[in-house]
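**Q** Just a sequence and a predicted model for now, questions to come.
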Amino acid sequence: MFVEESLPEYLVPQEYVITMRESMLNKCPVSSYEQVCEVFKKELGETPDKVFDEFDPEPIASASLAQVHVTRIHDGQRVAVQHTHMTDTAAADQATVKFLVNTIHWLFPSFDYRWLVAEIRESSPKELDFLIETKNSVKCLENFHKLSPHIADYVYAPEVHWSLSTSKLLTMEFMDGA
């Protein structure tokens, strides 16, 4: 959950954080069930009702690039299924950031965040690929066991169901959280 205190004021003024939180971050789009089915058909060849024993078409969470559904796999285990949506807007989002950063720099030359455009261009494809994300999760756990064994038992990542996961669809152990 995004909280106002999560960004230091030297990066983003508090007024911007509050405005973003109120106008954008709590109003993310939700894909229709038909759109969800399209992702599943493309990625796994079947609709969610064929892949899972139960599938709640209402997402429990939605962000700008993905949303999460709770479901049950055939052995009865409850899992979280995250799928990308709105990825077609990624190019438009990048163009918007580039325009805003360049405009602000033109108006206020000392405010130079043009490096952010290149960073977003490089990182976006990686963030849109769930297989990269899950491999990083596995690597993170391995690193804790190797480098910080004294705290490794306190670090956990949900189990990934690899046969039900692709670059656009991620199925993992469901964990209640706050």
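**A** Alright, I've got the coordinates.
**Q** Going by C-alpha atoms from here, please, whenever you check contacts or count neighbours.
**A** Fine.
**Q** Do a quick rundown of the helices in the chain.
**A** 14-20, 33-44, 48-51, 90-107, 115-127, 130-147, 149-152 (DSSP state H).
**Q** Of all those helices, which one is nearest T171?
**A** Checking these against T171 by C-alpha to C-alpha gives helix 130-147 as the closest, at 9.7 Å.
**Q** just the angle between that closest one and helix 115-127, please?
**A** Angle between the axes of helix 130-147 and helix 115-127 is 90 degrees (criterion: axes from the mean of the first three to the mean of the last three C-alpha atoms, to 10 degrees).
**Q** The helices of the chain: which one's closest to L170?
**A** helix 130-147 (6.2 Å).
**Q** other SSEs contacting that closest one?
**A** Applying 3 or more C-alpha pairs under 8 Å, 6 or more residues apart in numbering; DSSP states H and E, we find helix 130-147 packed against helix 115-127, helix 149-152, strand 169-173.
**Q** do you know which of the ones you listed lies nearest E133?
**A** helix 115-127 (7.0 Å).
**Q** contacting residues for the nearest residue to R121 once chain neighbours are set aside?
**A** Spatial nearest neighbour of R121, chain neighbours left out: Q94 (7.0 Å); criterion: C-alpha to C-alpha, 6 or more residues apart in numbering. Applying C-alpha atoms under 8 Å, 6 or more residues apart in numbering, we find Q94 in contact with V117, I120, R121.
**Q** Ignoring the adjacent residues along the chain, who's closest to the second one?
**A** So that's I120. Q94 (7.0 Å).
**Q** what does I132 give?
**A** Of all residues not flanking I132 in the chain, K126 sits nearest, at 6.6 Å (C-alpha to C-alpha, 6+ apart).
**Q** you'd agree the one you found is up against N136?
**A** No. Using C-alpha atoms under 8 Å, K126 makes no contact with N136, being 10.7 Å away.
**Q** neighbours of T84, just the number please.
**A** T84 has 22 neighbouring residues, counting by other C-alpha atoms under 10 Å.
**Q** Do I have it right that it meets L169?
**A** Yes. Contact criterion C-alpha under 8 Å: T84 and L169 qualify, at 6.7 Å.
**Q** Comparison target, given below:
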Amino acid sequence: MTGRGPTAALSAAVALTLLLLLSGCVEVRGTAVRGQSSGRSGSVSNDSLGLARPFLPLPAVTPAAVPDGYDPGADAAADIAAAQAASHADGRPVLLDFGSAWCQDCQALTALVRNPGVHLILARNYHTVTIDVGHYDRNMDLAGRYVSLPGSGIPALVLLGADGTPSRPAGAEQFADARSLSSDQVANLLVDWLYPGN
């Protein structure tokens, strides 16, 4: 045996306790020592010392619907208005996706949206609206309010803030070549868009 005595064992126990406290794995409860004027060094009470909580709990969020594909029969203007009303109520941005079922990159994006991680990010953080543009002959007046489709290609993604202000976030142009994107790249872009300027 080495010459480790009770002091070394106590130091190791204190170090382990501190490590567990700092990592948030331990709930701190126990006794507190309070000084008294009677000359005794202190008395023991059963007051709680508190809880080690390094992370705030996430608020409960009702997932929003995530469209699956482009519906040529949908009323796109009404869908956008409904998403904006929901955004105004909960502060989540609206994500507009202009595309069509014939487009291979739109099909690739639809498949990427079905990925559980991407789907969860969309459902928890966005109000997503897909707008079918056909062969650039459907909903073009509506699309023109937000993006120039002949210049951007499809799918074209646009963000609307809670106040309805449109923006083309950094990296949105990558979706016109969605076949080259991985689900991780899509998830990273969607998360980055939630924290502009960081």
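**A** Yes, it's here. Fair warning: this is a prediction, and the values are worked out from it, not measured in the lab.
**Q** After superposition, what is the TM-score?
**A** The TM-score (TM-score structural alignment, normalised by the length of the first structure) is 0.23; 71 aligned residues with a C-alpha RMSD of 5.3 Å.
**Q** Just send the helices and strands packed on helix 130-147 of the first structure back as a markdown table, with distance to K42 of the first structure and mean neighbour count too.
**A** Converted to a markdown table, these look like this (distance: least, C-alpha to C-alpha, whole Å; neighbours: other C-alpha atoms under 10 Å):
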| stretch | distance to K42 of the first structure | mean neighbour count |
| --- | --- | --- |
| helix 115-127 | 19 | 13 |
| helix 149-152 | 37 | 12 |
| strand 169-173 | 10 | 21 |
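**Q** Go through the ones you listed and name the closest to S62 of the first structure.
**A** Distances from S62 of the first structure to each of these were compared using C-alpha to C-alpha; the shortest belongs to strand 169-173, at 14.0 Å.
**Q** Show me what that closest one is packed against.
**A** Applying 3+ C-alpha pairs under 8 Å, 6+ apart, we find strand 169-173 of the first structure packed against helix 33-44, strand 78-84, helix 130-147.
**Q** Return the most buried member of those.
**A** Among those, judged by mean count of other C-alpha atoms under 10 Å, the one packed with the most neighbours on average is strand 78-84 (a mean of 22).
**Q** quick one: it to helix 33-44, angle?
**A** Using the same axes, to 10 degrees: strand 78-84 of the first structure against helix 33-44 is 90 degrees.
**Q** So which elements touch strand 78-84 of the first structure?
**A** Under the contact rule (3+ C-alpha pairs under 8 Å, 6+ apart), strand 78-84 of the first structure is packed against strand 66-72, strand 169-173.
**Q** How about the contacts made by L160 of the second structure?
**A** Going by C-alpha under 8 Å, 6+ apart, L160 of the second structure touches Q84, P93, V94, L95, L96, P166, S167.
**Q** Columns distance to V101 of the first structure on top of the contacts of Q94 of the first structure, output as CSV?
**A** Listed next are the contacts of Q94 of the first structure as CSV, based on distance: C-alpha to C-alpha, whole Å:
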residue, distance to V101 of the first structure
V117, 8
I120, 12
R121, 14
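**Q** Nearest to L100 of the first structure among those residues?
**A** Of the contacts of Q94 of the first structure, the one sitting nearest to L100 of the first structure (C-alpha to C-alpha) turns out to be V117, at 9.9 Å.
**Q** okay, now the residue nearest to the closest one when sequence neighbours are not counted: neighbour count?
**A** Spatially, and ignoring its direct neighbours in sequence, V117 of the first structure is nearest to K98 (5.6 Å; C-alpha to C-alpha, 6+ apart). Other residues within reach of K98 of the first structure, judged by other C-alpha under 10 Å, total 20.
**Q** buried set for the longest helix anywhere in the second structure?
**A** Counting by DSSP H, the longest helix found in the second structure is helix 6-22. The neighbour-count check on helix 6-22 of the second structure (16 or more other C-alpha atoms under 10 Å) flags L21 as buried.
**Q** list the helices and strands whatever helix or strand comes next after that helix packs on?
**A** Sequence-wise, the next helix or strand downstream of helix 6-22 of the second structure (DSSP states H and E) is strand 32-34. Applying 3+ C-alpha pairs under 8 Å, 6+ apart, we find strand 32-34 of the second structure packed against strand 43-45.
**Q** What helices and strands are in contact with the strand it packs on?
**A** Checking 3+ C-alpha pairs under 8 Å, 6+ apart, strand 43-45 of the second structure ends up next to strand 32-34.
**Q** if we can go back for a sec, list the residues that contact both of T84 and L169 of the first structure?
**A** Common neighbours of T84 of the first structure and L169 (C-alpha under 8 Å, 6+ apart) do not exist.
**Q** contacting residues for E133 of the first structure?
**A** With C-alpha under 8 Å, 6+ apart, E133 of the first structure has these contacts: K126, E127.
**Q** Any figure for the gap between it and I104 of the first structure?
**A** For E133 of the first structure, the distance to I104 of the first structure equals 32 Å [C-alpha to C-alpha, to the nearest Å].
**Q** A76 of the second structure contacts I131, doesn't it?
**A** Yes. With contacts counted by C-alpha under 8 Å, A76 of the second structure reaches I131, the gap being 5.8 Å.
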